[in-house]
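A.B. asks: Here is a sequence with its predicted model. Questions after.
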Amino acid sequence: MKKHVSIRVQGRVQGVWYRANAEQKARQEGIHGFVQNNPDGSVSIEAEGSPEALDTFLDWCRRGPLLARVDDVQVLEGPLVGYATFEQRR
């Protein structure tokens, strides 16, 4: 059974390879959706996958890559969209 979550990550998460690393981690976990930068400096992620894969991915989102500083992660569950892959958006 798949779940959908909308994630907003705040902190120093732009210009530190957060999106590229999030894409890599999502693909490792079999998660579909996308990651994108927001004008306010945060990052948004739409993710769909098994509850276990999403838990692992969310744990990673709370840490981020080596150069990131994650201050806050907000997660909202929503209806499935049916993404076919995981991609970076601008």
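C.D. replies: Done, it's in. Numbering: from 1, shown residues only.
A.B. asks: Please count neighbours and contacts with C-alpha atoms only from this point.
C.D. replies: Noted.
A.B. asks: List of residues touching stretch 3-16?
C.D. replies: Residues outside stretch 3-16 that contact it (Cα atoms under 8 Å, 6 or more residues apart in numbering): 37, 41-51, 61-62, 64-65, 67-81.
A.B. asks: Recalculate using a threshold of 6 Å.
C.D. replies: By Cα atoms under 6 Å, 6 or more residues apart in numbering, the surrounding residues in contact with stretch 3-16 are 42-49, 67-78, 80.
A.B. asks: For residue 50, the count of nearby residues, please.
C.D. replies: By other Cα atoms under 10 Å, 14 other residues sit near residue 50.
A.B. asks: ok, back up a step: can I have the buried ones of the contacts of stretch 3-16 as a ChimeraX selection?
C.D. replies: Per 16 or more other Cα atoms under 10 Å, the buried members of the contacts of stretch 3-16 correspond to this ChimeraX selection:
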select :42,43,44,45,46,47,48,49,68,69,70,73
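A.B. asks: one more structure, for comparison:
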Amino acid sequence: MADFILLMRGDATQPEDAGLWDAYFTRLHASGAFDGGSSIGDGKRFRKGAAASTELTPLAGYIRLHVADLAEAETFLTGNPVYESGGSVEIRELPRD
């Protein structure tokens, strides 16, 4: 088993259906793969030697999954309100160091 994070962007091409979130989280919880998540608020980006910037890629939230592999993590795109509304969802493995 491995840990993955779904990074959801705020770039949907159509409004998200708020009712889809309840169904999606019901599916996540029933799968046993859900390992937390949250919406993400505004912030700043910092880089040594450069001015702080509020120009951030619109990151709207994340969901953490504990699944067998990337292919299984991809199955959780189906029903994700951001993805279903035309928004971007990035899936990244969280390696154990």
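C.D. replies: Ah, there it is. All values reported here derive from a predicted model rather than from experimental measurement.
A.B. asks: circling back to that earlier point, the contacts of stretch 3-16 of structure 1 in strands, which ones?
C.D. replies: Residues of the contacts of stretch 3-16 of structure 1 located in strands (DSSP state E): 43-49, 69-78.
A.B. asks: State which helix of structure 2 is the longest.
C.D. replies: The single longest helix within structure 2, with elements called by DSSP state H, is helix 18-31.
A.B. asks: Check which residues of it are buried.
C.D. replies: Under the neighbour-count criterion of 16+ other Cα under 10 Å, helix 18-31 of structure 2 has 24, 28 buried.
A.B. asks: check the fit of it onto structure 1 and give the mean distance.
C.D. replies: Mean deviation of helix 18-31 of structure 2 relative to structure 1 after superposition (mean Cα distance after the TM-score superposition for structure 1): 2.8 Å.
A.B. asks: Run through the residues that contact residue 93 of structure 2.
C.D. replies: Counting by Cα under 6 Å, 6+ apart, residue 93 of structure 2 makes contact with 3, 4.
A.B. asks: likewise residue 29 of structure 1?
C.D. replies: Here residue 29 of structure 1 is in contact with residue 53 (Cα under 6 Å, 6+ apart).
A.B. asks: mind checking what it lines up with in structure 2?
C.D. replies: Using TM-score structural alignment, the partner of residue 29 of structure 1 in structure 2 is residue 31.
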